[in-house]
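Participant: Any chance you can model this:
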Amino acid sequence: MRNIPIPVDTSRLAITCVKAPQPRIRDRQTGEIKVDKNGQTVYEITTSTEDAFGRIELVKIAVAGEPPVGVGQRIFPVNLVGYVWEIAGRWGISYRADSIISAETAQVGAKSRD
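Facilitator: Got it, this is the predicted structure:
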């Protein structure tokens, strides 16, 4: 299966951190931590993601480097993409962002561009 990134439009989503960022484990048996191609630790953030219709899902988002966000904080994933995966007949979508910033920081940045 070819792994093509699918861009996610986050403009109509309310995303809240519900579990503190933690290093992603590459191998559970050895405890090896996943790193990106630049050697940065990949962190995983568990979020509550609500769409415009009020539907809520728990979504895990991976990001390189420890993001400066905490539990209960509204966040904005920069350049969020989804990757479809399939293993042994099971499939799903994994999500990755270039960075994660607080929603407050994103709003301040948007106002300064106006």
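Participant: only C-alpha atoms for contact and neighbour calcs from this point on.
Facilitator: Noted.
Participant: Spatially central residue for this protein, please.
Facilitator: By CA atoms, centre = their mean, the chain has its centre lying nearest to residue 61, at 2.2 Å.
Participant: Another for comparison:
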Amino acid sequence: MRLIPVDTTGALVMVAQEPRPKLKDRRTGEMAMDTETGAPLMTLDVTFVANGQAEILSLTVPQPGLPEGLVPGTLVALTKLIARPWENEFNGQKRTGIAFRAEAVTATMPALVGAKG
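Facilitator: So this is what the prediction gives:
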């Protein structure tokens, strides 16, 4: 399995959607767990701005690596962000993508809710 470290130096990373449980099985609601630590896994959507481009990334993060109170607009730092290419086939359709995972997320500045310019 190929793991690619992602350099976040100079990137602006902001919470786009509050963390939510990562599901292993959507039909049963079973949560995904970290295979090494047994910790529940969470999904966190962030806006990642670097080199003049912005993208929404869905990150997988172990629950102990997420601080309380992450809300949209919170600026964050990502610890050990990696990208992992994936592919699967379902009903004859080949799908590919990139999965992102961070070891931890740290709030660097709270969200500016209701701020006026």
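Participant: what's the TM between chain one and chain two?
Facilitator: Once superposed, the chains reach a TM-score of 0.83 (TM-score structural alignment, normalised by the length of structure 1), with 102 aligned residues with a CA RMSD of 1.5 Å.
Participant: can you pull the contacts of the residue nearest to the centre of structure 1?
Facilitator: Going by CA atoms under 8 Å, 6 or more residues apart in numbering, residue 61 of structure 1 touches 44, 45, 46, 47, 94, 95, 96, 97.
Participant: go again using 10 Å as the cut-off
Facilitator: By CA atoms under 10 Å, 6 or more residues apart in numbering, residue 61 of structure 1 lies in contact with 17, 21, 43-47, 77, 80-82, 94-97, 99-100.
Participant: which of these count as buried?
Facilitator: 17, 21, 43-47, 77, 80-82, 95-97, 99-100 (16 or more other CA atoms under 10 Å).
Participant: my read: residue 10 of structure 1 touches residue 97, true?
Facilitator: No. Judged on CA atoms under 10 Å, residue 10 of structure 1 makes no contact with residue 97 at a distance of 11.2 Å.
Participant: quick revisit: which residue lines up with the residue nearest to the centre of structure 1 in structure 2?
Facilitator: The alignment partner of residue 61 of structure 1 in structure 2, by TM-score structural alignment, is residue 59.
Participant: just checking, residue 52 of structure 1 touches residue 15?
Facilitator: No. Residue 52 of structure 1 is beyond contact range of residue 15, at 11.5 Å (criterion: CA under 10 Å).
Participant: For the residue in structure 2 that residue 30 of structure 1 lines up against, grab the count of nearby residues.
Facilitator: Under the alignment (TM-score structural alignment), residue 30 of structure 1 pairs with residue 28 of structure 2. Neighbourhood size, residue 28 of structure 2 [other CA atoms under 10 Å]: 8.
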